[in-house]
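**Student:** only geometry, no sequence info:
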């Protein structure tokens, strides 16, 4: 993919793993694939940008649940962008950081499929980025209307081929 690509890891924060009685769809598998993407990007020298949701409640800056998951702790020099809304570009430094790095292509994974991933991918599309949604490296929760697996399938179907290319984690090379 070349060095104009960045891996964007959205909202993989401790809070996602701490809701009482709620578990992310395929939580272990999704996390293994996110860790693998992170490792592949680091080996290739591909920039990694972590999006960190920051607001009141579980995402209050500095609290344990706000921290990026201990399984993917950012290394020195990797970019962390805090965001107050579902859109990682809205009221954040993301666009500036990507421009500084010369990024035109994004590989996107993380949480939650129907909120921050969906909104950020659509915004990236409108801003001219070419994106890959890693179809088996994003997740969410059941919402009372649809199961988490239905939400993920739906978002892969709607986003894929329109707003982003779909790729399995095993197919992603940096």
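**Tutor:** Yep, it's here. Remember, predicted model here, so these are calculated numbers, not experimental data.

**Student:** Please make it C-alpha for all contacts and neighbour counts, starting now.
**Tutor:** Will do.

**Student:** Longest strand in the protein, please.
**Tutor:** Using DSSP state E to define each element, the chain has its longest strand at strand 130-139.

**Student:** following that one, which helix or strand comes up?
**Tutor:** Using DSSP states H and E, the helix or strand that directly follows strand 130-139 along the chain is helix 148-159.

**Student:** Show me where the protein has its strands.
**Tutor:** Under DSSP E, the chain gives strands at 5-10, 48-53, 79-83, 105-111, 130-139, 165-167.

**Student:** Check the offset of the longest helix along the chain from the chain's centre.
**Tutor:** Determined from DSSP state H, the single longest helix within the chain is helix 27-44. Relative to its chain's centre, helix 27-44 lies at 11 Å (Cα atoms, centre = their mean, to the nearest Å).

**Student:** hold the first one in mind and look at this next one:
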């Protein structure tokens, strides 16, 4: 079996306070994935976005903090990023490669921004990407509801192209 990690991207206080689509189910699914990973002795890696000085996601600010309900353990690795992709100028690829990682279980916020960029970047770098259904989310925008964004990107764009979108329960029963 390929070595795998759980990548938890941008589940930060300021975004959660916007109440993303399917918020309760989303958080429940992420918590289940974290428990699953820990039970399987799979490393849980957190990625946190910094939008720079004066932003609601400024380094060290309250909004920048990883959401308390899924807070990392002291032993968990946290990668800081400034771009949508968790791979751009973070050292994440080098770290994963040093550990022999071939598979990434990807969860987090926001579907159309950092999860999309991270998914496609991981695909380009030849990782196998698994997206458990319901474990990424976003908020409504001027063009689409959060639900529409989630469904379109997960099932029309990613699935069987850049990743495998698999029912959460199926992942948890592996």
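**Tutor:** Received the coordinates, thanks. These figures come from a predicted structure and were not determined experimentally.

**Student:** TM between them?
**Tutor:** Taking TM-score structural alignment, normalised by the length of structure 1 as the basis, the two superposed chains have a TM-score of 0.93; 170 aligned residues with a Cα RMSD of 1.3 Å.

**Student:** returning to what we had before: the longest strand of structure 1 - contacts with which helices or strands?
**Tutor:** If you count contacts as 3 or more Cα pairs under 8 Å, 6 or more residues apart in numbering; DSSP states H and E, strand 130-139 of structure 1 packs onto helix 27-44, strand 105-111, helix 118-126, helix 148-159, strand 165-167.

**Student:** out of these, deepest packed?
**Tutor:** strand 105-111 (a mean of 25; mean count of other Cα atoms under 10 Å).

**Student:** so where in structure 2 does that one end up aligned?
**Tutor:** Strand 105-111 of structure 1 corresponds to residues 103-109 in structure 2, going by TM-score structural alignment.

**Student:** what's the mean gap between that stretch and the aligned bit of structure 1?
**Tutor:** Mean deviation of stretch 103-109 of structure 2 relative to structure 1 after superposition (mean Cα distance after the TM-score superposition for structure 1): 0.5 Å.

**Student:** quick one on the thing from earlier: in structure 2, which residues correspond to the longest strand of structure 1?
**Tutor:** Taken onto structure 2 by TM-score structural alignment, strand 130-139 of structure 1 occupies residues 128-137 there.

**Student:** pretty sure residue 58 of structure 2 is touching residue 50, no?
**Tutor:** Yes. Look at residue 58 of structure 2 against residue 50 with Cα atoms under 8 Å: they come within range, at 5.3 Å.

**Student:** shared neighbours of those two, which are they?
**Tutor:** residue 64 (Cα atoms under 8 Å, 6 or more residues apart in numbering).

**Student:** What distance do you get for residue 44 of structure 2 to residue 97 of structure 2?
**Tutor:** According to Cα to Cα, to the nearest Å, residue 44 of structure 2 and residue 97 of structure 2 sit 15 Å apart.

**Student:** Count residues in the vicinity of the counterpart of residue 89 of structure 1 in structure 2, would you?
**Tutor:** In structure 2, residue 89 of structure 1 lines up with residue 87, judged by TM-score structural alignment. Residue 87 of structure 2 has 20 neighbouring residues, counting by other Cα atoms under 10 Å.

**Student:** just checking, residue 87 of structure 2 touches residue 119?
**Tutor:** No. The criterion here is Cα under 8 Å, and residue 87 of structure 2 misses it with residue 119 at 9.8 Å.

**Student:** Outside of stretch 126-139 of structure 1 itself, list whatever touches it.
**Tutor:** Against stretch 126-139 of structure 1 from outside (Cα under 8 Å, 6+ apart): 24-27, 30-31, 33-34, 104-113, 121, 124-125, 148, 152, 156, 160, 163-169, 172.
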